[in-house]
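>>> Dropping a prediction and its sequence here:
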Amino acid sequence: MNFNSLLKSYDKTHFKFFLRSLLRRSSPFYSLIFQVTNVCNSRCITCFNWKILNKNIDKELTLEEIDKFTEKIGNLNTVTIGGGEPFLRNDLPEIIDCFDKNNNLLAVAIPTNCLSVNKILSKTEKILNNFRGEVKIGLSIDDIGEDHDKIRGIEGNFEKVLETYRGLAELKKKYPKLRLRLCATVFNLNINKIVDLLKYIRENMPMIDFFGGLELLRGNYNQSQVKEVKPDELIQIIEAIEREVKDEKSLYKRVISPMYYKLALDILKKKKQIIPCRISAFYPVIDALGNIYPCENRDKIGNLREFDYDLIKIWQSKKAKEIRRSIRKKECYCTHSAYQIPNIYLSPKMILKIIRGKY
């Protein structure tokens, strides 16, 4: 790919989305991850929050507190909502309203286990009616049929996935700004079935975009039940993605999506940062109790309630700066796509590879 063709693809890709968000920032943050609740009705064996699920519910940030901290942080690109199961938080649409009003979001991303179908559909429609930006709903699908149910720990979960998909597909006809995405965790028990899963989704749930939706197992998961994939096992996913994207017009799908998985493969093989993790300086994680983390894998740096709901003040603290310095020294690594895809855009070396069209 030459530079001219890159520019022609520019308007139709995440590239524009990413650069536009950087140019419009009035805040030290690009995006953030907000785990709105610890409540969950699933029992996933891959969960990295399994130790805190359904605990300290009475201590979760209130809507008023959320409004307070969002008033102080300026423009954001995307907020990724997590949990727990986000749709079990009754005031979820109002939480999105806070970010829309105070942070001028371009998009909100919300994953779901698909178990509470009616709540998911009604709250999604309310969000679509009120929110000005793009709404991305991620359907958690780790396998097909009963094998999916075993991973998620709930009998009948896969049928709920299909029911949720059908309802969201109808909403998408009414609201073009709704995007349906795959959220799959890839680990030792499903790695050899991911290619079949992608084929199933393509044939039976065609409105789901699965590019970038395969997340490798990470975090503080229960090691007695699951294991991370081996680097060589990831090759089959890369080959499957490349087959799917070869005729795509979108630069993101055709080049950057497979590039991310090749980067992840390098990270797994070498167990280190391959390109600098620059995005970590702009991408905080907030849990349901108001604790702040520089990313999912690093220690807490403060709590909103102890800093007058001022996220910027926490972000500029001595402890936060020490952890970011550690990240710059490459003393940690991860494969999380929420960080690695922006890191690709922030790497001159990777930009050259995008222009050439290969990793």
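Structure's in. What do you need?

>>> can we go C-alpha only for contacts and neighbour counts from here?
OK.

>>> Could I get the full set of helices for the stretch 1-150 of the chain?
Counting by DSSP state H, counting those that start in this stretch, one finds helices in the stretch 1-150 of the chain at the ranges 3-10, 14-23, 63-70, 92-103, 117-130, 146-152.

>>> out of the ones you listed, which comes closest to R298?
helix 63-70 (21.5 Å; CA to CA).

>>> rewinding a little: make JSON lines from the helices of the stretch 1-150 of the chain and add distance to R202 to it.
Formatted as JSON lines, the helices of the stretch 1-150 of the chain follow (distance: least, CA to CA, whole Å):
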{"stretch": "helix 3-10", "distance to R202": "24"}
{"stretch": "helix 14-23", "distance to R202": "21"}
{"stretch": "helix 63-70", "distance to R202": "38"}
{"stretch": "helix 92-103", "distance to R202": "30"}
{"stretch": "helix 117-130", "distance to R202": "22"}
{"stretch": "helix 146-152", "distance to R202": "17"}
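
>>> mind checking which of those is nearest N220?
Taking CA to CA as the criterion, N220 comes closest to helix 146-152 out of the helices of the stretch 1-150 of the chain, the separation being 16.7 Å.

>>> ok, and the closest non-adjacent residue to D143?
Once flanking residues are discounted, D143 sits nearest to L197: 6.1 Å by CA to CA, 6 or more residues apart in numbering.

>>> How many neighbouring residues does the spatially closest residue to T335 that is not a sequence neighbour have?
Once flanking residues are discounted, T335 sits nearest to A264: 5.3 Å by CA to CA, 6+ apart. Residues near A264, counting by other CA atoms under 10 Å, number 24.

>>> structure B:
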Amino acid sequence: MYQNQFSMFERIGHTILGNLPFRNIIIENLNKFRIKQIKKLKTPINVVFYVTDGCNLRCKHCFYWKNLKNKNDELKIDKIKKIAKSFKHPLHMLSLTGGEPFMRQDIVEICNLFYKYNNTKRINIATNGILTGKIVEATKIILRNNPTKRFTIFISLDGLQSTHDSIRNYNGSFEKAIKTIKELKKIKNKNLSIFVATTITEQNFEELPELIQFVKALKVIHKFNLLRNNSTVHNIDPSLLHDFDPQHAKLPKNKDLEKVFQIIKNNGKSISNKVETLKIKYSIDLLKNFHKIKCLATFTDMVLFPKGDISVCEPTNSFGNLKDWDYNVYKAWDSKHANKRKSKLKSCSCIQSCNLLNSMKYDTKTLKKIL
């Protein structure tokens, strides 16, 4: 099972760098080379794809709630095929989200297209875990159709039963999510990773120690995200931001965020938890206007929305629709619209986990701590 984005670096660090006397110098020079390479990219290598605006829940902490409506005008499979073929590089990571991704009847075909035509290295799907049967069956088919590819399911779990059901506004959602986790674990495929993802809010942070122990007993990897809203994006023109504010949830207070950090830090010394601890620490520092990590989203990341709109990152609004470039990502990414937008995002920072983790992979100080 692949545990996280840093698993490759962990292996390299332990087997090659180890106790070498010039370890830090090696890391510095290797990382300079890696950064030069990503700045030469012609298309992004990490994509978040909102495959649907349809959802079967109305969660309190959802920042996408204003967009959860009917599923009209979603990109059809022929257009998605054109998109998958149009990247100049294989994607390192494709993250499918929504809405609830498994409400799309063609979710398996979407995965197959990217694996086949783009040679995507790994696909992640974020789900609320309600549709157990569909999730398990789709996972089996995806793994069977793509036996050499890595595939990850993120199941949201935002507290123990009463807390989770309250946040999800659905009695029984906790039990269904747990059932989905247990059924997925029965698949036992080396290319399948099963993660639990928890969004930390004012409502659930005090329950984190108990939730962490509960997830440990499930024997799956636990990921954490701080609640996001527009106020968690810094150094940016407000007109560039999406209207992505949760309706009924708040971040823990600053003094409580320090408690959150200590709780996660005390969760263990595994490579996965080291990464999560650093991510949360960087996020808290950023919320206090102390920016540690240079964001590389303008080089490496892209967001695709259900109707074909594209943006550099989730917090920022669209700079165009792929139909204007005949569903060709390369043409869109090299367009004057894209370059104008990217030029305005050189100094901003946020706590969006995907962008933050992707940037941490190329941050020398972080690599020295992780390896």
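That came in fine, so what should we check first? Predicted model only: the values in this text are computed from it and were never measured.

>>> Can I get the helices of the stretch 1-150 of structure 1 in TSV including mean neighbour count and distance to K174 of structure 1?
Below are these laid out as TSV (neighbours: other CA atoms under 10 Å; distance: least, CA to CA, whole Å):
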stretch	mean neighbour count	distance to K174 of structure 1
helix 3-10	13	27
helix 14-23	16	23
helix 63-70	17	29
helix 92-103	20	18
helix 117-130	17	10
helix 146-152	20	30
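
>>> Which one of those helices lies nearest to Y252 of structure 1?
That would be helix 14-23 among the helices of the stretch 1-150 of structure 1, by CA to CA, at 6.1 Å.

>>> circling back to that earlier point, if I line the two up, what does the residue nearest to T335 of structure 1 land on in structure 2?
Aligned by TM-score structural alignment, A264 of structure 1 pairs with S283 of structure 2.

>>> Quick check: longest strand in structure 2 by residues?
In structure 2, assigned by DSSP state E, the strand with the most residues is strand 192-200.

>>> Tell me what angle it forms with helix 161-168.
Relative orientation of strand 192-200 of structure 2 versus helix 161-168 (axes from the mean of the first three to the mean of the last three CA atoms, to 10 degrees): 80 degrees.

>>> which residues in structure 1 form strands?
32-35, 78-82, 107-112, 134-140, 178-186, 208-209, 214-216, 285-286, 291-293, 302-303.

>>> Quick one: average offset of the fourth one versus structure 2, please.
Compared with structure 2 after fitting, strand 134-140 of structure 1 deviates on average by 0.7 Å (mean CA distance after the TM-score superposition for structure 1).

>>> Could you tell me where that strand falls in structure 2?
Residue span in structure 2 matched to strand 134-140 of structure 1, by TM-score structural alignment: 150-156.

>>> Please compute how far that stretch lies from its chain's middle.
Relative to the centre of its chain, stretch 150-156 of structure 2 is centred 10 Å away, using CA atoms, centre = their mean, to the nearest Å.

>>> Return the residues in contact with the counterpart of Q316 of structure 1 in structure 2.
Under the alignment (TM-score structural alignment), Q316 of structure 1 pairs with D334 of structure 2. Listed by CA atoms under 8 Å, 6 or more residues apart in numbering, the contact partners of D334 of structure 2 are K42.

>>> What lies in contact with stretch 295-305 of structure 1?
With CA under 8 Å, 6+ apart, stretch 295-305 of structure 1 has contacts from 69, 219, 280, 283-285, 289-294, 310-311, 314-315, 317, 319-320, 323.

>>> Please indicate which of the residues you listed are buried?
Among those, those scoring as buried are 69, 280, 283-285, 289-294, 310-311, 314-315, 319-320, 323 (criterion: 16 or more other CA atoms under 10 Å).

>>> Quick check, R278 of structure 1 in contact with Y345.
No. Counting by CA atoms under 8 Å, R278 of structure 1 does not reach Y345; the two are 9.9 Å apart.

>>> distance between the longest helix anywhere in structure 1 and the chain's centre?
If you go by DSSP state H, structure 1 has its longest helix at helix 157-174. Relative to its chain's centre, helix 157-174 of structure 1 lies at 20 Å (CA atoms, centre = their mean).

>>> Tell me the residue in structure 1 aligned with A84 of structure 2.
A84 of structure 2 maps onto T70 in structure 1, by TM-score structural alignment.

>>> and its match, what does it touch?
So T70 of structure 1 contacts 98-99, 102-103 (CA under 8 Å, 6+ apart).

>>> Could you export those residues as a markdown table, including distance to S42 of structure 1?
Below are these laid out as a markdown table (distance: CA to CA, whole Å):
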| residue | distance to S42 of structure 1 |
| --- | --- |
| C98 | 27 |
| F99 | 27 |
| N102 | 32 |
| N103 | 31 |
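
>>> which residues does F34 of structure 1 contact?
So, once contact is read as CA under 8 Å, 6+ apart, F34 of structure 1 ends up touching 79-83, 285-288.

>>> P246 of structure 2 too?
Here P246 of structure 2 is in contact with 60-65, 228-229 (CA under 8 Å, 6+ apart).

>>> Could you measure from it over to E109 of structure 2?
Note on P246 of structure 2: its distance to E109 of structure 2, by CA to CA, to the nearest Å, is 31 Å.

>>> again, but for G320 of structure 2
Distance of G320 of structure 2 to E109 of structure 2, given as CA to CA: 25 Å.

>>> and if you look at E74 of structure 2?
Separation of E74 of structure 2 from E109 of structure 2 (CA to CA) stands at 15 Å.

>>> same question, L57 of structure 2
The value you get for L57 of structure 2 to E109 of structure 2, if CA to CA is used, is 24 Å.
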